[in-house]
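>>> 3D model of this:
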Amino acid sequence: MTEEVPSRRSCDRISNLPINAIDDILTRLPLRDAVRTSILSRKWRYAWAKVLKLTLDESLWKDLSTREVRVKLGRILLHLFSLRQGPIKECRIFIPKSKYFPEVDNLIFFLSRNGIEYLVLELPKGEKYKLPSSIFTSSKMRHLTLQYCVINLPTTFQAFGKLLRLQLFNVSISEKHLEKLISRCPLLENMELDISNPLNYIQVNAPNLKFFNFGSKIISICFKNTPLLAELSIMADNVNHGPVELIVGDDVNRDFVERGTCNLVEFFGSLPSIKNLRLENFIIKTLIAGIDEIPMKLPMPLLNLKKIYLFDICLSGVDDIRFLLCLIKSSPYLEEIVIINEAINNERGDDLTAFKVLEAEYDSGIKLNRLTKVRLIDINGTKAEMEFIKLLLATSPVLEKMMISPFYIGPESPQTLVEILMQANTFQRASPRAVVNF
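This is a model prediction of the structure:
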């Protein structure tokens, strides 16, 4: 009895795959390879045209000139416009070469009309791409990432009513339009902003915002309606154009900076849910400038604050120390402190005054009952710095680890290292488990 040979039709497993499996395969392929699957069988011929995800990534433009990129992009659009079936929910667009392509306008218009929910537009450095108004008609947008663009909101813009995440990197936008954009995303939960043009002041109105990373030049920022904001980072040093200057020649009104649009009490009063906080010294200065005297403690305790990360704060500066003490004493459940010290000036005249302010805290009954980790970076051994270390060790009963990174300034640094280590080891420790490491 001869064994029956399976027919070719029964062996064609590729053609017999279920539609959802085909879709899953195609979404994982670059567009070029997805289109090539049309030759596999009749069932696969136009399957790529129904896939919900579209990726125009680096592989499409490898080793192509600007002209060749433009021609290829035109062909891709022709296929999309003529063969596309159904919505495109997710799209990542990477366009190389610093050249403006009208074809990108057409693609964004097409996506806006086809139910786009997740859009990432990555453009190269150079002249920024002026974002077309059609993108603001995408009522289903849930995630929007833009890079190297110019944004001018059209007067007809109503809202991104479903947007949950907004990322703007090296984007140019006015203060007025930025405020309007944020306030018209009522469900926004996650926001990362790197605005390339300097800003004077913005007001953040985002009732569902939980995470906010702001890395742009700005003088003052106010949180009007952010009851759920748990993670906040304002670090201008994160951006490529360098740290912000509080007063930049004639570009910024000096009275505006000195007055402080949003002061210390107002700022933290608008952050009842704050859990992790990262601030650079430039924003601290503006918060302090808005009040006559830095309070010993905020009117409202920061009951959710667990971690503070302060960059470029001077532990030998009186105002900086008073701000730091105010923040610490207002945070009863603080668990971790990370400070990058401004150690560029070892002989500041207010070091002794800052030392005395810290010394007086021993009589204030300060207790950091939840603090377990401390990291101090760029310490150079001034009286105020060492007194701050001593205060933390004496008032933190559950402290586990304190990391101290000295500021290296020359051949004398090893000696400074030894002096800091020897002095720190003489300080009384409230926690029997506390370890000081370098």
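>>> Going by C-alpha atoms from here, please, whenever you check contacts or count neighbours.
Noted.
>>> what residues does the lengthiest helix in the chain touch?
Secondary structure of the chain per DSSP state H: the longest helix is helix 66-83. Contacts of helix 66-83 with the rest of the structure, by C-alpha atoms under 8 Å, 6 or more residues apart in numbering, involve 46, 49, 61, 97, 99, 101, 103, 107, 110.
>>> Now do the contacts for residue 182.
188, 204-206.
>>> whoops, residue 176 was the one
By C-alpha under 8 Å, 6+ apart, the contact set of residue 176 is residue 202.
>>> and this one, so I can compare the two:
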Amino acid sequence: MSRCATSKICSDLSNSIICELPIDVLHRILDLIPIKHVVRTSILSKHWRQLWSTQPNLVFDPLFFQYVSNIRDSAPSIIHKIIMKHIGPILGFHLISKTDSFAQSDVDQFIIFVSNHGIQKLTLDMANNEKYVLPDSIFTCATLTHLKLSRCFFKLPVGTKFPYLVSLQLENSTIDSPVGSNIISLVLPMLETLELTCCADVDCVDLVCPKLVSLSILSSYRVTFECFNVNPIFTVIKHLCLDGSSLKNLGSYHVPDRLDVSLTLQSMRICDLKISVKRIICALCLLRNSPNLIELDIDEVVKVDETICHSEELFDYLSKAENQVNEALGMIQTVRLRKFKGTTTEMYLIQVILAHSPKLERMIIEQCKKSHSTSGNQHLKTLISYLRASPNAEIKYT
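I've put the predicted structure just below:
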């Protein structure tokens, strides 16, 4: 038998095996392929001819836009052709472009179309200079479970309710402020994850999220300790992520010794932490009011002030606040410090954590990429020599 004939038999056998796979498995295979190649699968066989048009997840990512640029075509035009030829439900629609901008009317058409085809997961992240204004149709889309918006502007209609939304991520987005002191109520009965990054006017929204588990607030919501006392959201979440500016906002008001409520936090992450006495006091307050908290994650200590004045002020406070520190770190089992640079303040912070965490099991320190390995070895030797309150505490330096 010739090599050509053998190759044809193997090819036919391979096609036969693949064609016998369930349709949902074939769709998962197509999910792993860039959309420009998904369309090309129609030439494989009669079985594949219409398969691409039933693909439930449509991803238009940087690879797609690079392909469009190479063939010098119009991205909105191609996307429009793809969705108009689509057959069946569209469960996922992801428009992610760091280079291409879209006309308001084009995106409106996309959203109206997918809203009528059972959309569950929607991502909008476009390189528009002006924020994209969401159409009203998005607020009547009851099938949405995951919504991720970047550089968007929207006005919430009265009575807006996403009954099945599980995850909501907003970045560089703005909610239209109501006239006067009116507060907009947004009911999200199934929401578990909420992320707000560099968003404006989210304070005007009263979020009703009884099942919220994870909350991330980065340079957005003006969090106060009063929010923790009054807003039910803060008493039900198990995972909280704040950044340095959020801690600064907390410290701009009176820092209570005790909150009126007990928090159910299991983990807390602090990003871009600029060490100061005020921020440390705020962090300790949250930790002390979270009796179930076992994980602490500090994602980069930035702009550390190494002047003698500020360093001595911090060291002096921590040395006198031993009872508060003991209470705050009493249940911590895992601590992770990312982008470690080996500054004096970072080393002292680690020393304090090790000395006051009796249940600590793991201290994971991730060295900043710009640091030298030789300095890393020196830091590790110093860290190992620190006194540990927990005999089981292990230091992992990566």
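>>> could I get the contacts of helix 66-83 of structure 1 as TSV with distance to residue 125 of structure 1?
Shown next, in TSV, are the contacts of helix 66-83 of structure 1 (distance: C-alpha to C-alpha, whole Å):
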residue	distance to residue 125 of structure 1
46	36
49	31
61	16
97	8
99	10
101	14
103	18
107	20
110	25
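>>> Pick out the most distant pair among those residues.
Spatially, the most separated pair among the contacts of helix 66-83 of structure 1 is 46 and 99, at 31.8 Å (C-alpha to C-alpha).
>>> dump the residue contacts of the residue minimising distance to the centre of structure 2.
Geometric centre of structure 2, nearest residue: residue 195, 5.8 Å, by C-alpha atoms, centre = their mean. Residue 195 of structure 2 makes contacts with 168-170, 215-217, as judged by C-alpha under 8 Å, 6+ apart.
>>> Quick one, which of these are buried?
Buried members of the contacts of residue 195 of structure 2, counted by 16 or more other C-alpha atoms under 10 Å: 168-170, 215-217.
>>> Mean deviation, the next helix or strand after the longest helix of structure 1 versus structure 2?
Per DSSP states H and E, helix 66-83 of structure 1 leads on to strand 90-94 as the next helix or strand towards the C-terminus. Per the superposition on structure 2, strand 90-94 of structure 1 and its aligned residues are separated by 2.6 Å on average (mean C-alpha distance after the TM-score superposition for structure 1).
>>> I'd like the distance from strand 90-94 of structure 1 to the chain centre, please.
The chain centroid and the centroid of strand 90-94 of structure 1 are separated by 21 Å under C-alpha atoms, centre = their mean, to the nearest Å.
>>> next one: stretch 56-63 of structure 2
With C-alpha atoms, centre = their mean as the basis, stretch 56-63 of structure 2 stands 19 Å off its chain's centre.
>>> And for stretch 270-279 of structure 2?
20 Å.
>>> what does it rub up against?
Residues outside stretch 270-279 of structure 2 that contact it (C-alpha under 8 Å, 6+ apart): 241-244, 247-248, 251, 297-305, 310, 313-314, 317, 345.
>>> cool, and stretch 103-114 of structure 2?
76, 80, 83, 90, 93, 132-135, 137-138.
>>> For the residues you listed, which entry has the maximal number of neighbours?
The most neighbours of any of those, using other C-alpha atoms under 10 Å, belong to residue 132, which has 24 neighbours.
>>> Now check structure 1 for the residue matching it.
Using TM-score structural alignment, the equivalent of residue 132 of structure 2 in structure 1 is residue 129.
>>> quick one: its match from residue 106 of structure 1, how far?
Going from residue 129 of structure 1 to residue 106 of structure 1 by C-alpha to C-alpha, to the nearest Å gives 13 Å.
>>> Ok, residue 157 of structure 1 next?
19 Å.
>>> about what we covered before: buried among the contacts of stretch 270-279 of structure 2? Need that as a selection in ChimeraX.
ChimeraX command restricting those to the buried ones, with burial defined by 16+ other C-alpha under 10 Å:
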select :241,242,243,244,247,248,251,297,298,299,300,301,302,304,310,314,345
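>>> any chance you could map the helices in the stretch 151-300 of structure 2?
For the stretch 151-300 of structure 2, the helices defined by DSSP state H, counting those that start in this stretch cover 225-230, 233-236, 244-251, 277-288.
>>> Residue 155 of structure 2 is nearest to which of those helices?
Per C-alpha to C-alpha, nearest to residue 155 of structure 2 of the helices of the stretch 151-300 of structure 2: helix 233-236, 22.1 Å.
>>> next one: that closest one to chain centre, how far?
18 Å.
>>> And stretch 35-44 of structure 2, by the same measure?
On the basis of C-alpha atoms, centre = their mean, stretch 35-44 of structure 2 sits 32 Å off its chain's mean C-alpha point.
>>> aligned partner of residue 138 of structure 1 in structure 2?
In structure 2, residue 138 of structure 1 lands on residue 141 (TM-score structural alignment).
>>> Go ahead and confirm its match touches residue 122.
No. Because the distance of 10.9 Å does not satisfy C-alpha atoms under 8 Å, residue 141 of structure 2 is recorded as not touching residue 122.
>>> And for residue 70 of structure 2, the neighbour number?
Neighbourhood size, residue 70 of structure 2 [other C-alpha under 10 Å]: 9.
>>> Likewise for the one 5 residues further on?
As a burial measure, the neighbour count of residue 75 of structure 2 was computed by other C-alpha under 10 Å and equals 19.
>>> Name the residues of stretch 170-188 of structure 2 that come out as buried.
Buried residues in stretch 170-188 of structure 2 (16+ other C-alpha under 10 Å): 170-177, 184-188.
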